[in-house]
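**Q** No letters, just coordinates:
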């Protein structure tokens, strides 16, 4: 086999690998920013690559599961894109932080922007409260191009089976890492308990400071009273000394006059 034939075979093999690997990297997907813990909240990015060489993506629709509805879905603004959030009534209300939720976000749609050939765009979302009774959330997506082509990323991947041709984005959920994974409600209760402990500690500290201050003030009063008493005694002795001195001088003068007479 000559060098030219080896090069040709290598090129064909490389092209085949690229063709087979290309679609795997071109799927619309969802990636968490940090942990996506069960019962908690998470920030995720919906990543949308453009698969066409002659068309641009101009619209994206992401639908959320109805069997595990989310009480909160908040999109982060993306420059050049307009976002629309749609809600639907729930068959069974949710209880979140002690409140009953009767509707949840069912779909988020981005329009007005453009993802050109060879480019991708990320669409950030804040999601919560994540369910505790499942290991993943399937977010079905529909990608529309400016040539009117529509690609539906809605096929749910099955564990142990081959990946479908148009797999839906899947958000994997992890086990909670702490006791306060149930969200702001549990955290708020813990904060309230901590606040009560701090209040009791502050009260004890204030009482101790007050008692210490009272002792200091009492000792200060004693010292001040003793100083005043000493000052009064010194003044009295001084006056007596002056009187005695004057009397002595007068006695001396009278004695001198008697001797002179």
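**A** In hand now; what should we look at? Just so we're clear, the structure is a prediction, and the values are computed from it rather than from any experiment.
**Q** hey, let's count contacts and neighbours off CA atoms from now on
**A** Fine.
**Q** I'd guess residue 16 is in a helix, am I close?
**A** Yes. Under DSSP: H, G, I helix; E, B strand; the rest coil, residue 16 falls within a helix.
**Q** ok, it - contacts?
**A** Taking Cα atoms under 8 Å, 6 or more residues apart in numbering, we find residue 16 in contact with no residue.
**Q** again, but for residue 51
**A** 26, 117, 118 are the contacts of residue 51 under Cα under 8 Å, 6+ apart.
**Q** Which one of these is nearest to residue 48?
**A** residue 26 (8.0 Å; Cα to Cα).
**Q** Reformat the contacts of residue 51 as CSV; add neighbour count and secondary structure.
**A** CSV is the format used below for those (neighbours: other Cα atoms under 10 Å; DSSP: H, G, I helix; E, B strand; the rest coil):
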residue, neighbour count, secondary structure
26, 15, coil
117, 15, coil
118, 11, coil
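**Q** Could you dump those residues into TSV with distance to residue 132 added?
**A** TSV is the format used below for the contacts of residue 51 (distance: Cα to Cα, whole Å):
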residue	distance to residue 132
26	30
117	39
118	38
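**Q** okay, pairing it with this:
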């Protein structure tokens, strides 16, 4: 009986240790796409930030955009209770997107608690729209800093290496899938073609609006002329009547 009890206790301790170690291994800042993140396209991703501490809350999150693969568009989605700030940096080599030169790109996104916080035992997701994703890379590494209300800062900046054990503070890694043929995941030619089609449609709408406005103006002018002609006819009739009466 005592042997069975000792085995039960040992099993319980082992199970608790596994759960504790698993929690520690997976309780880090990560990034996952909503759908897929295709090379050469655009994607919305979620930066998932769990709270690792039992006696402090997360009040600030900073995510650095990789400088070796600058992105022309980085737009954070509003998160209730958090203020998002986008920092831009001048590019050494301008990007060409839809025929336009981009001379600066987002280098960092910072979320600061503004009434909200990530309490112990909780996590928060921070959605961001990214594009255009590089075509010459299989992944993007976003280094992150997590600040607690006790002033502690955890630096999630270690890049995982293939075949090696996971580092203690791994940086969030976004895996990129193969380019697709649609306007969100296609290459430069696809995006430029869609941009040109959009511009053509916009120009056609403007031309239609201009034609309608011109037609409306012409109708108003003719109406005014008709009123003036009518008024002149009435006046002429009155004068003619007076002359006959005289």
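**A** Arrived safely. What you are looking at is a predicted structure, and each value in this text was computed from that prediction instead of being measured.
**Q** so what number do they get for TM-score?
**A** TM-score for the superposed chains, counting by TM-score structural alignment, normalised by the length of structure 2: 0.75, backed by 194 aligned residues with a Cα RMSD of 1.7 Å.
**Q** of all the contacts of residue 51 of structure 1, which comes closest to residue 208 of structure 1?
**A** residue 26 (67.8 Å).
**Q** Quick check: the gap between the residue nearest to that closest one when sequence neighbours are not counted and residue 101 of structure 1.
**A** In space, and not counting its chain neighbours, residue 26 of structure 1 is closest to residue 49: 5.8 Å by Cα to Cα, 6 or more residues apart in numbering. Remark: distance between residue 49 of structure 1 and residue 101 of structure 1 (Cα to Cα, to the nearest Å) = 35 Å.
**Q** With neighbour numbers in mind, choose between those two.
**A** Neighbour comparison, residue 49 of structure 1 and residue 101: the larger count goes to residue 49, with 21 against 16 (by other Cα atoms under 10 Å).
**Q** how many neighbours does residue 17 of structure 1 have?
**A** Neighbour tally, residue 17 of structure 1, other Cα under 10 Å: 11.
**Q** center of structure 2 - which residue?
**A** Taking Cα atoms, centre = their mean as the criterion, residue 129 is the residue nearest the geometric centre of structure 2, at 1.9 Å.
**Q** which of the contacts of residue 51 of structure 1 show up in structure 2 as well?
**A** Mapped onto structure 2 and checked by both residues aligned by TM-score structural alignment, their matches' Cα atoms under 8 Å, those keep the contacts 26, 117, 118.
**Q** The last one matches what in structure 2?
**A** Meaning residue 118 of structure 1. Using TM-score structural alignment, the equivalent of residue 118 of structure 1 in structure 2 is residue 121.
**Q** which residue sits closest to its match, ignoring its sequence neighbours?
**A** residue 51 (6.2 Å).
**Q** Residue 131 of structure 2: neighbour count?
**A** Using other Cα under 10 Å: residue 131 of structure 2 sits among 21 other residues.
**Q** again, but for the one 3 residues further on
**A** Residues lying near residue 134 of structure 2 (other Cα under 10 Å) number 21.
**Q** That one: what's it in contact with?
**A** 39, 40, 41, 69, 71.
**Q** rerun at 10 Å
**A** 38-42, 68-71, 140, 176, 179, 187 (Cα atoms under 10 Å, 6 or more residues apart in numbering).
**Q** I'd say residue 109 of structure 2 and residue 75 touch.
**A** Yes. In terms of Cα atoms under 10 Å, residue 109 of structure 2 counts as a neighbour of residue 75; the distance is 8.9 Å.
**Q** list residues touching both of those two?
**A** 84, 85, 86, 128.
**Q** Next, check those residues against the strands and list the overlap.
**A** Residues of those located in strands (DSSP state E): 84, 85, 86, 128.
**Q** Just the buried ones out of those, please.
**A** For those, a burial check counting by 16 or more other Cα atoms under 10 Å picks out 84, 128.
**Q** For the ones in strands among the shared contacts of residue 109 and residue 75 of structure 2, name the two members farthest from one another.
**A** So, those by Cα to Cα: farthest apart are 85 and 128, at 12.0 Å.
**Q** quick revisit: between residue 109 and residue 75 of structure 2, tell me which one has more neighbours.
**A** More crowded of residue 109 of structure 2 and residue 75, by other Cα under 10 Å: residue 109, with 20 against 16.
**Q** just checking, what packs against the helix or strand containing that one?
**A** According to DSSP states H and E, residue 109 of structure 2 maps onto strand 100-113. For strand 100-113 of structure 2, the contact count by 3 or more Cα pairs under 10 Å, 6 or more residues apart in numbering; DSSP states H and E identifies strand 58-64, strand 73-76, strand 82-97, strand 143-148 as packing neighbours.
**Q** where's it relative to the chain centroid, distance-wise?
**A** 11 Å (Cα atoms, centre = their mean, to the nearest Å).
**Q** and what of stretch 218-234 of structure 1?
**A** On Cα atoms, centre = their mean, the centre of stretch 218-234 of structure 1 falls 60 Å from the chain's centre.
**Q** Ok, stretch 48-66 of structure 2 next?
**A** 19 Å.
**Q** Over to stretch 108-126 of structure 1?
**A** Worked out by Cα atoms, centre = their mean, stretch 108-126 of structure 1 lies 26 Å from the chain centre.
**Q** Nothing else from me, thank you.
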